[in-house]
Every structure is written in structure tokens, then in C-alpha cells.
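**Student:** Got a predicted model here, sequence first, then my questions.
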Amino acid sequence: MAYSPWIGNLKVNGRSGNYGTVKLLLDETTGGATPQLQVTVEIAAQGIPPEGFEVELFSNLNRRDFVKTHEPLAESGGDTSYWMPYRMSYQGNSFDNLVFAHSLPVAKCGAYRITARYRAAGSDAWWWHNDFSPWPDRPLQRDCAVVVSPGKAARACLYEANALTVEALAGGSYENRSTLDDFLSTHDFDGFNPFQLTYITGELGFNTLWLMPVFPNTQWRWDRQNWTWAPNDSPGSPYSSRDYWSINRWLADNAAADRALELFQTLFREAGDAELDIFIDLAFNHAGRDVIYGAGAVDLSFCILQEAENWIREHRPSWCTRGTAFVDGHSVPYYREAAHSDFECAVWAPADRLNEHIWDDANVDWFFGDYSALGPKPGRASDYFGNPVTHWDPKGNAEDERDLFYTDLAADSDTEKLWQYFGYILPYWIEKSGGKLAGIRADFAQGLPNQLWEYIVNRTRKARWDFVFLAEVLDPDVIQYRLNRVFDVLTTKDHHLYRMNGVRMTELFHSLEAESTLFGGDALVMHNGSSHDEVDNDDKWAMMARYAVIAAMYGCPMVFMGQPLGLADKLPFRDSWANMYKAWTEHIPEREAVGRMYLRINQARAATPELREPNRYFLGLVGGGFHEEIFSVARWRRENEERDAVTLVFVNLNVSWGNAGTFRLPDNIRLSGRYQARNLVADDARRALWPEPRDADDIYQNGVYVVFTLANEVQYLKLEPV
């Protein structure tokens, strides 16, 4: 019988590697123990002995410093190659299959992939893991993703701010806008200074500032009613950039671009002194109609200095997605093609979603190539007027998980140049910030192929190894999972739960467990109740309590600038010159008390390692079931051979009155000896809460009694050995 080749059952650290994702944290500067990846794969040998095969693991792990847009297979394996083969050794048999293994150290943060291949001894023909299905009639196998994130990503607590709004004066006009000097302690010129970096760090305890986009935004907007262009200066959306390579002049007190850059750089210097990381917000999927080449294109020799102000859609339309044509009354999509002229460029973005979104000021949709995940979500396509249309694309759709890239990234192709253009943006701003730019929040991150994100991540990490990538992905699970294979942190889709007065423990439990099931327990998720996109809850105490829930979980807790002040409005930054003047100047006696609670929660999280690690157990009552009005979770980490370090988090979800309950600890949390409890967020965090220390057996048998005398009360109970 003829030999039938097959390679499969790829496993990484014991887990399935077929379209799997491994998430690791690493600090490249500590010199501690290096994580290892143990990779195994099986071959259907059909009686051929192990020495009859040559088996290789194939990966770009640790090779970020040699990142390329594309590397031909023949160029892999060299000293400066991006992809490397590693010989795998025979380990034994799994039923009738031969098992081969190889161990790789994890030494550099980056976004990587792993696959495997084999050939018969003496043959030149390789058979790849991705050529076969795991079972008949199943999709072909795919790479395993390995996301190695900087350890500080798990410590980030984010405060989001709009620099034009956060300290704008009353009046709501361009003249009343706030500017970057309003963030500074030494350069605030208008005499109104309730907000600055020390407010974020010292009064609230956040360690990361997320700045909404700071680049010049487009001055054009598509008027759908009149099929024409309209001005976009009121102030317009910052998520449609005009120039990726300069700071919006509106962010300077004198409205000068050079001054805006100077203040931007001063901001990073002061943030460094305050031990505050800064993330910038960027939309890479789309830009404004008038987006220009900018300084980066000059650096990359894509244009000369005299052409830096040229509109890209006019001078290099092949970087833009082709739009639509109307044929027999139907809209024909060309989203898998590059435009050939300014006239052909798509009028709005994202062009491939076929009117699921129409962002009127996003009038350039970048053409990053043709790949399987382009296209509308199934069942969501419509024509320009919103009428549903039947759409089927044999190449794929937004939920396609084959991870195929159809475009040839040949050297000097237009697509390769566009990838290089976007791969240079973050290193450029790392340099301009004096090396201090710490991360990005990627708007509509699903609008780029994963292969491009991998290039951007690794290209950026050549400039700063601990740069953090946060993705906004609010689409279905398969799309979220795909982006999790590249990004350090993803946003939750369930942010509405964390601003609901009536949210219950079961809802929070199911949401958090569903995220863990989808992404894996080691994935970092940013949780939030408010943002620039969300209508808030004006009950500042309830929002503080919801923040206490998310700060107690593994991931990245986040607030929008108005949340600690009790603002219910997301602030209409696009269509008006919004301001927070009233929120800052009104006499609100509770404001300082609410701020102190954010500070205590963030300080407790920073000082308590188990709150920043994955282990968790949602606590039920001694009598069974959840207390629906009390969020309850145990967080622990291995302390020594006998016991774990344990913090129990309880948050009263009731916004009107107190609560009480007795909660049972599971046996798999190891307690030994006697314990006392203290509340890490209390007025007196050192005060013992129990009249006498309790034995571990007593805690297991009788549980932990918690009483809340106040609505929205928070208790982070540290169990301390006596």
C-alpha cells in the first residue's frame, strides 16, 4: 500500500497548537528564569522507523529584531533570517504515530508563530503541518500563535483623556479648548489647573495615561444627504488622521505645530518623572480624505521633502481601497482591489464592511492587501441606503479564520511599501518622545490583517521591547480570538455590565468565564465601564464600585476622564468643542472621597501580586449559590510549599443599601496555620477585622462573613498568616 503522509497534533506546552494561542509575560531586563516552550508533533509513520524522517519545528520566535514584511522560504535559517527551522527529536509513539519534540527558550517579547514540517530521509520534498486536516472533512491545520508580552502589561491601570476636552474652559468653542500644557505642572498658562499628571497618579493612583488621538484630523467629511464634501472642523473626529507624523496644532496654546510637538515631548518628560506610562490612540485601518505622506514617507524615501504635503489618494491611490460601482441598481464591492485613481478610492471606511459602519470622516480606507478575513460579517451586508443585500465572497469574510494572505508582498510592491509606512509610525514616535512612548490603543484593530499586525508589533519592539499593544475589538468571538493571537491586551465586549446599577453577580461571572473560555486564562483583557464611545453612569459611587470589580481581576482596569467626577455623558468630542469645566468647578463634597477610593483600589492592586495574576475562584455562599448583590472572588498565588497568598474581594453591587453574606473558600486554595484579615482599601488598612485570629480549618468549615453597611462598599480582604 502506498504511503499516505500526515503530520499533525501539534502541541505547545501540552495544549493543542492547531490555531492555538500561547500568551506569556516576560521582563527582558531582570535576567530571571527564561520561559520554555515544549513543542511536540506527530507523524503517521505507517511502519517507517523514526530515523526515516527529518522533522523540524519552524518559527520566528525570538526573531523580532530581524522582522521583515515577507521572507522567502529559501532565505530562512540564516544568521539574520526572520524564520528559523529547529531539528526535532524522536520522543516515542502515540498509538501508531511517531512523536517528535523540541524545546525553545522564550527570550524576546513579540508576536510569533509556530508550525512544523517533515520529509522522508534523503528527500527534498517537505510536508507541512498546515497542508493537512486534523480529521477528514475538517479545515486545514494552522499555525500556533505565541504572544510574548512585557510583564508590565499586566500591571497597567489606564486613565483615558481627550487633550482638547479635559481642561477646556466654559464656552464650548475652539478658543476655550484645552491643550497639552494643561497636563503639565510647570507649563499651564491659563490659570485654570484642576487637572494635571499628578492628579492621575497621586490623587487617583493610575499608572498609565491613554491619550485619545493627538494627530491632526481630517478637515473633510462626506455629506451623505447631499452626496458632497462638507467641512469637518467642529472639531471633527481625531480617529480620521490627516498626518500620522505631526502633532495637532490645536494642542498648542498658540496653535503652532512646532509648539504642539514641543509640548508633546515635555509631556513625556514629566510623565517619566511621575512614573506614568503614556499610550497614544491610533486608527490604522482608515484616515481622512486629505491624509498626506508626511515626514515618515520622506524618511522612507517614498517621496521627497517637497512632496510631503501631497495627498496620498491623489499621488499614490494604490495604497487606498477601491470603492464601489453601481451596476443595475446594485452596489458592486471592490474591497479586494487597490484603487487606480483618486476617483476610484472608497468614499468611506471600512469599505469591506459594506455599510455596516459608515464613518463619514474616514474617507481613505487603506488597502493592506487581499486576505481571507476581508469582507462583511455574514448576514450584515447592505447597500448604501441600508437595505440588506445577499453577499457571498468565495475568498472569505470578516469571520473567516483560515488566516490566508493572498497578496504577493514582493520587494518594492505598493503593498509592501504601505506595510513599511505603517510599521515605521510607532518607532518614529518612540524616538520623538525620547524613548518614552509606552503603548498604543489600536482603534478598529480588526481592520488590519494579522500578518501586518505581527510585522508592526515586532518592528516596534525593535525600538522599545516593552511597548504594549491594546486592541479595540468589539466584533464577534471569532474576530476577537483572531486579534488575541497578536495583541497583548484586548477590550471587553461587555463594558455595559460595568456601568449598570442593576448588574448581578451571575452576569459578571458568566461574562468573565466566557472571556476566559474564548481567550484562555492567561489572556489580558481591558475592562471598563466608560470610555469616549460609551454613555456613562452619573452615580460616581456606583462607578467606583464597578471599577473595584475590574481592578480585582487579571487584566487591565480602565476609566474615562469623566468617570471619577460623576459625568454621565461620553462627551461629544466629534461634533462639538466639549468641555469639563462645570464638572471641575462645581462644589461636590464627595469628589475627594470618591477619588481616595480609586487611589486605594489602585494602590492595593499595585501592592498585592495575587490581584495581578490569573488565579481566581468566584465565591459562593456557605449555603450554596452566589449572593447576587455581592461580587465575590478569591485571588491567590503560590507563596510557599504550604500555603498560598490570598486576597478575597467583595464588592456591594447594591447602589441603595448594605448587604451581608457568609462565603465559602474552596479546598484548592491552600491555607495553613492561623490568619487575621484586614481590608486593604479601608480608612485604616492595618486594622485587624476579626476579634481573634482564625485557624485555617475554621475558615474552610465556617466561611468568611462579610457585612456591608454602605451601598457600593468595597472590601479587599487580605488573609495574613499570624
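**Tutor:** On my side now, so go ahead.

**Student:** switch to C-alpha atoms for all contacts and neighbour counts from now on
**Tutor:** Will do.

**Student:** Helices along the protein, start to end?
**Tutor:** Using DSSP state H, the helices of the chain run over 197-198, 257-273, 294-299, 312-315, 414-432, 450-463, 477-484, 505-519, 540-551, 581-585, 591-607, 696-702.

**Student:** Grab the most central residue of the chain for me.
**Tutor:** What sits nearest the mean C-alpha location of the chain, by C-alpha atoms, centre = their mean, is L470, with 2.4 Å.

**Student:** give the contact list for that one.
**Tutor:** G439, I440, R441, A442, F487, D488, V489, L490, T491 (C-alpha atoms under 8 Å, 6 or more residues apart in numbering).

**Student:** another one to put next to it:
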Amino acid sequence: MKNPLAKILPAVLVLAPSLLDASILRISPDSTSRLANEVEGNYTTSHIYIDEVAADSVPITIFFDPQAINIETCEVYTNLNRRDRAQLDADGDGIEDGIKPVNGSLIPAGNDNHYFKAYTMAGVSGGYQLTLDANKTGAYRLTVRYRFNGEPAGTWHYYNDEFVGGNFKRDHCLVVSPKKARDIILYEVNPLSILAEGTLPSQRGTFADLANGLGPGHAPRFSMDYVKSLGANTLWFQPIHPNGIDGRQIDPDTSQPFEVGSPYAVKNFFEVMPLMAKSFTPGGTPASNDTPAGRAQALTEFQSFSASADAAGVDVMLDAPFNHTSYDTELAALGQTLFGNGGTTAASEMRNTEARFFARANAYDMRASGSGNIALAPDRNDFGKFADTYEVYYGRYAALVSGSTNGFQSESDWFDYSIGSEASSGDGNAHFDAITQKVWRYFAEYTLHWLTQSGYPANPTGASLDSTAGVDSLRADFGQGLPPQCWEYIINKTRTRKWNFTFMAESLDGGAVTYRSARHFDILNENIVFPLHAAQNTTDFRNIYENRRNAYGQALVLLNTSSHDEDHYQDPWHALVRYAANSSIDGVPLIFPGQELGLSGAVVPPGDTQAGITPFGYDRYEVNFGKPIPHFKKYNSLMPLWLKTTPGDPSYNYGLSQLAKVYEGIGQARKFSKALKSSNRYFLNLNDNSPHGQIFSVAKFQTRNAAPNNSDVVLSFVNLDRNATPATIGTNKFNVNIDTDANGMNDFGIKPGRTYNVKNIAAYLGTDPTRRDTFLIPGGISGSDLLSQGLFISLNRVPTTDGAWATAPYEAQYLKLYDVTPPPAPAAPSPSLALFGTVIGNQVTFTWIPASDPEGGISGYRIQIGTTPGGTDLLDAQKSLTTQSITAPYGTTLYARVSQINAAGIPGLYSTASAAITILDPAADHDGDGQSNAAEHTAGTDPRSST
């Protein structure tokens, strides 16, 4: 980032070659000091999670050794926490600084006016060091610069000047995500099909149906409550916008354009498709199905749905392909402002108004010169084109493909800010003028527009609002197809408005492509579906998850077994098995609509799609790259599966209908457990140090070494063979005696002198709603036995009879660990304001001091008050406070005792009973000495004794 106004050229190397080859930049996230596992800054990424409402602040320590002497000063140069300045223009050049940053060499240390800021580092042994705090979500960059003694002010040598391994060193990226990103459990939705009752236009689903549900008498049961019953908390919508008409693909069944068209060929990014409105009456042609009045109706219904989702606590993720548009995409109101003229309107087509919005055919690093030479999307040469879409031009950058096959894998990370000649390409001819800069602004307004339309506050000050209103996330279709710098601008501009908005990138290649997306996105929609097809045993699954951790660090991976572009498993239980394993791992689990009902495709593990298999679940399918997928370019419905899981229907299948109950158990556990969502994990082996081949096993914990009652610990086990009943054999149980940091403490907080038990928080509840709340180890197990002997596990197969679901159901075992050691007894309760064993008035307040039990914790107390020691005739109740008042008749003598309840709900022994306490009437004279009971109490004399 020596000069962010221009692409760095190799000529830079000749400036000071002896100084530009050996500097060290190390990053230690979440630490105020250097860590043993600190990472080199060159093209690496730190993922950090914060809650701005809670005022979270996460330290990041930066160490730099320039490998040179005679240094005057070293500075960190970054835009960390400065998202709100992406849309400002500090240098007055008329361009937002997030689009075209100011030359960093012109910004002195401490200057707070710009998108980027320089911070002076302190000299330490071996180099220079600085700790900064991440306290605002966003997509940021960081590098270091230094100056030698005697060099003029403004002269800087940047870490990025160094040429190593065929590339200049590149920025370290800081992705500061909202903590809620870790909590997301997705359910993908197409509004037209999820509640459709057939394939006629009049039977389509709509936003009004989504908001209210169809109600009794209808087979489709989808509703917000249905979503929440599955544990899901976020709906991912395929694009909801009007679909393109010109260029629409042809339906082979009718030889006419598809009746709905592809949602990924967007005609207007700022409107809602009329067909999604219940109040809209479809016409007989694509044009009659897209009218201004219909768009207005659809927007109103979308807004009502959005409010309903907010009220239900269900988030909304929109999906949009910023990389490409339909042929006939419209300016929209924003486009009319940015690109239009006196002869155009918001409904005018972009290609006929400003063709430079698009890339040029056969030259993706140039702009189209007219509607006749616009490039089809995408810019890739290694597979086909999206035949109904045009490629949007964002500028010239390292990974843009033009004339090569592998350019998309480039990790050079440069962006060319030059303009040059419209007729030329290559260095210095990036065409990054006002037109292309407006393209960035156009798409950056997308999220802001839909936040407004869905009811999120304007938030002009960029405050960290505690608001659940409005859309919550964006899935970026073909997100890899934009420059990283553009995504950073879009993300930071959005987060200035809504700090906890999340972003998911479709970046299906894996490798260098998805790694690039991980440098700015929270969630990665990559290619995990294919290794999941092949996975057959525990080692296979571990490798899938470890490979992604090693590749993307703490970035969240979409844990999907399928999607709208992919085939499904022939056996729906194979999808469930993988969902169960996925849901035990940090990331974002996904349910595809119908998966929980028994959707069946042509995938047969360990292979992918197999020929000759007929899919089942939807009314209509199409073949996509040789795979049968539910059709979304035509009216479609899930009625075959809704009916098959509806009691009383002739096609009803009881066993299949239990599939959803298993999904519910898994999803509810995931939603409930902080450990399951945490990135802290350890794959459990048997005592002989081998994995169990057919039981996937992982320990998840919220905080290493913490007591289980104080910090969530879940030992997760999944049967990978739906036709078998695997179990540990003899003494070869699962080893939980793990101390990875060698500090002498068990990672999961297990201690020899305590007693433990487990509950299956993912239990199948279809026939018994109490199963999730039952301790599974009779009498518990001592910590010493658990550490020395291990944990016995036995898992059920998928039942072959209906009755077996009540006795031996298939389920994931997410075993939440509890410390069930009975807590010690507190001290005896003490009555307040008591004197000589009496209180004045008809109310007594007892207080007590809790017993110390740091391992077990305290969830409450059992207080008993009676007229005899240990009696309960006056009160026997569970309380959360250490005080209890009781009213009784005058003259009553009473006693109290208390038992402590630990955080696992286990009660301890009762305290000794309190001393007897008698309630006296303040106006009476109990001892007949002429003084009232109240007067004697005030005087400090015994009201029951006249002497």
C-alpha cells in the first residue's frame, strides 16, 4: 500500500534493493502481546468477532522488524475502525475515499481526517511494536512503513515494497465481524415455491403467505414458527428482484422463454418481483408479469413480511449478483441519477444509456463501447458463461481474467486506479474514471436501499444501534467476481449504517479464490458439498473441517450439503448425517428447503450425481451441469413432500416424517449451545488414540479449562452409518483426558474430585418431549473415572419400523457436560432485625451466605421455613436470591434452613436450621412489664422477660 493511487510496478524494486527483501511483520490478534503462533503479515488475514452494543474491544498486537539500522520511525498504516470514512472525501477530489484512497505518503502520523491513519510504533527489543484495539466491524487493511534518519518528511519505505516469491508483499487484512455471525443457522428460501400448492401461476407462493403462513387445511406448513422449530434463525432468499426478459433462457418443454426466468439475471436491483405479491394477478407473458403497479404491490408485501420476520426473531439474508445483470437491466432511480440524462428514466435500460457500465466482449479488462459489444458473465475462460447475463465492469485488478485461463487465481492483490485510453488495455489503462467509480457507488447503495425499505433506522451518525429491524445479511452471488477493494468499500459503507450486517461470498473454487474472499467476507459459500459427498468415515469428515480451518483460519464456512445449484442425496438420511456432523462444527449450517422433509436426488456417496436416478420432492426439476436440481426458472412446488409428511394423506410416510424431528433436535441444540458455535474444538479419539471409524466425535468448548457449569462444554457424537448401531467396545472408550496447552488442566474443565453427567441437547423429541432434559449416566461418573477410563458411547441406527422411533430413535448425541457434584451446605439462615430470638411485626426476612462452589456454580436455593426445625409448613420454595421474607401470625415461632442448587440443577445438603425466631405484636406487652414489645426492642431489652 505504498501508493494506493496506482498499481505498484516492478520498477519500484530499483529504489533501494538492499533494503527491500527481509523485513518481518507479525500479527497477534486478540492479544496485547506477541503470541507464539503470531502470523506473518504478508497476505494473511485475522478474523475477529465483536459486539458493538456491548462495547467489545479486541486487542491486536503488531510487531515489525525492518531488518535495517538507522531507522528514524516506524508506523502502522491502517483503516482499522475507520469504516465511517469510506464514504467521505477528505482530500476534496470529489471521490469517496473508500473508492479511491488518498496517497498514504501524504498522511502524517496521528492525522485523523482520512480513511486510513498512521500510528507511530514504539521501539522494543528486536524491532517495533504497537497494540491497536478493534472496536468497529468492517473489512480493513494493515501494513507498516518506516523512514531512515536524514530522509525528508513524506519519504516512506513500505513493507509492501518488498518483492518475495513472485509477488510484492501485500497487506494484512482484518475482518472484524459481528459476533452474531457465529450464531447464524440458515434456511434457504425461494418465495415462489416454498408455500406453492402446485405449478400454476395462481398456486405460487408469495411474501404475504410467508408472513402469515397458509394456515389449517393446507399441506405446506412453512411459517416463521416452522423455521424456528428447526433451530434456524436466518432465511436466505434467492434474489427477489424482477428477472430479465431479454436474453431469458428458453424452456425446452415449451420452446418459449421460461415463465419465471432466472433470479440471477436481475432486471432491477431496487425493486421486488411482482409475482411475489399475492395481490398481483399474473399475466400470460413475461412482460405482463412485470409491471410498475405489480412491483409496488410486491414491495409492500415484502415490507410486511420483513416486519413479521423481525417480530418473530428471524433474520433475512438477501442474495444479489453484483458481478452481472440481465441484458435489459434498468437504471433504476439511482442509476438515473448516476448515469441517466434528459432522455432517460429510471426504467431505461443500462446498456442503451451507459454501456461502459459493462465489460467488453472478449476483453474483460476493458469497458463496452456500446450495446453491441457487452461481455457475457463471468470473466472466466475455464468454464461456460451465464448465457442470460452481462458482466459488470469494476476496474482492472489482479484476479480479473482477460485472455488467460488461470488469472482468477492471482494473489497479487493489486488494483489499478489509472484511467488511460478507452481504446487500450493493460498497465495504465484501467478506465477507473467517474463512470466506473459510479458503478461502485451504484452497488454500494444496494444494501442501504434495502435497509431503508425494510425499516432499519437512517442512523446518520453511524451509531452502534441495538436494533433488530431491517434485512440482516447479503449473500454475494459470484462474490469472487468483484475487486477486493470494492467489497471492502461496500462492506464498510453498509456497516456504517448497520454495524452487525453480515456478508457471505459465493466463492466456489476453494483454494486461492476462496482465500481471497476470506480477506473481506464473514462467511464463505465455497465447495464443501463435494468432499461431503465423498466422506465415508470419521477421518474423512475431520479432514474436510481441518482443511478449511487451515485454509481460512477463523472465517466462517457455509456448512451446506446442497444448495439451489446442486443435486441432493438419493437417501435423505445421508444429508441428515452430514448436517449433524456440520452442526457440531463452527461455521454456518444450512438446510435447503425440503431437505428436512426427505428431499431425494441422485447423489450416492462416495460419488457425486449418478445417472439414471429420478429425484423426488419438487414438482419440477431441471438439469444443471448434468445434475438434477429443483427448478427455479419455472413455477414449482414442494407439494410431493409436504403431502408425504402430512398425516392422513395417502402418500404419508411416518418414518420420513420423523426426519424433521431429528433436524429440530440438532438445530435447537446448535441454537442453544455457545460451545457448538464456538471455534474451540478437539477431535476425540478412542483410548487407543485411533478415531472410531463410524462415530464422528468432537469436543466443543466455550472456554478452555473452564468448569463445565460455568462455561459450555459439549461432547458431540454422530453416527455416520444410518444402517448401523456403532458403539465403543470394552475399555476402548472415547478419551476426554485432553490437555493441549500442557498447563496441567483438562481442556474441558474435568477434575478428578468432581462428579459429572451429560444430557443430549440434540435429542429426538418426536415421541417424548422430556428426553433432552434427562441425565444419561445413572448416578453420574467421577471425574477421575472419566479421565482415566473415558466415555462410553452407543448410537442408534435409523429405525426400520415406526415403533422403533419411540424406543431407539436415530439422533445426534450432543452431550452437554454437567458438574453434578452436590454443592456444600450454606450457613444457617439468619433473620434480619432479630433481637433476643424475636422480631417485631408479622414479617421475618431471612438471609444467608452462599457456600463457596466455584466449580459447580450457583443457580438458586431451596428455602424451607416451618414451625419446627426442618419444617416446611410455612414455605418450601426455590429462589434465586439469598434472602426470603415470610409473613406469619403473631406469636409464631419459626425456623428456616436452606439448600444450595448448583448450575446443573443439583441440590446440596441443607444447612442447619436457624435459631428459633418468634414473631411479636409491636403493640402488645409480651412480658407484662408495662412496655410494649416494640419499645423494648428499640431499647434493646428482651420483650419476653420482665427482668
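**Tutor:** Good, I have the coordinates. What you see is a predicted model; the values in this text were computed from it and never measured.

**Student:** now the contacts of L470 of structure 1 as CSV including distance to A145 of structure 1 and neighbour count?
**Tutor:** Shown next, in CSV, are these (distance: C-alpha to C-alpha, whole Å; neighbours: other C-alpha atoms under 10 Å):
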residue, distance to A145 of structure 1, neighbour count
G439, 21, 24
I440, 21, 19
R441, 21, 23
A442, 19, 22
F487, 11, 26
D488, 12, 27
V489, 15, 23
L490, 15, 28
T491, 19, 21
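
**Student:** Including distance to T179 of structure 1, could those residues go into CSV?
**Tutor:** Shown next, in CSV, are the contacts of L470 of structure 1 (distance: C-alpha to C-alpha, whole Å):
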residue, distance to T179 of structure 1
G439, 21
I440, 20
R441, 21
A442, 23
F487, 31
D488, 30
V489, 29
L490, 29
T491, 28
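
**Student:** ok, so of these, who is nearest D412 of structure 1?
**Tutor:** Closest to D412 of structure 1 out of the contacts of L470 of structure 1 is A442 (26.5 Å), distances taken as C-alpha to C-alpha.

**Student:** so who does the closest one touch?
**Tutor:** Taking C-alpha under 8 Å, 6+ apart as the contact definition, A442 of structure 1 lies against D281, L282, A283, F284, F469, L470, A471, E472.

**Student:** In structure 2, what residue corresponds to it?
**Tutor:** Using TM-score structural alignment, the partner of A442 of structure 1 in structure 2 is A476.

**Student:** quick one: the nearest residue to that match once chain neighbours are set aside from P484 of structure 2, how far?
**Tutor:** Nearest residue to A476 of structure 2 in three dimensions, chain neighbours excluded: A505, at 4.9 Å (C-alpha to C-alpha, 6 or more residues apart in numbering). Separation of A505 of structure 2 from P484 of structure 2 (C-alpha to C-alpha, to the nearest Å): 11 Å.

**Student:** Strands along the stretch 301-450 of structure 1, start to end?
**Tutor:** Taking DSSP state E, counting those that start in this stretch, the strands of the stretch 301-450 of structure 1 run over residues 324-327, 330-333, 364-365, 437-443.
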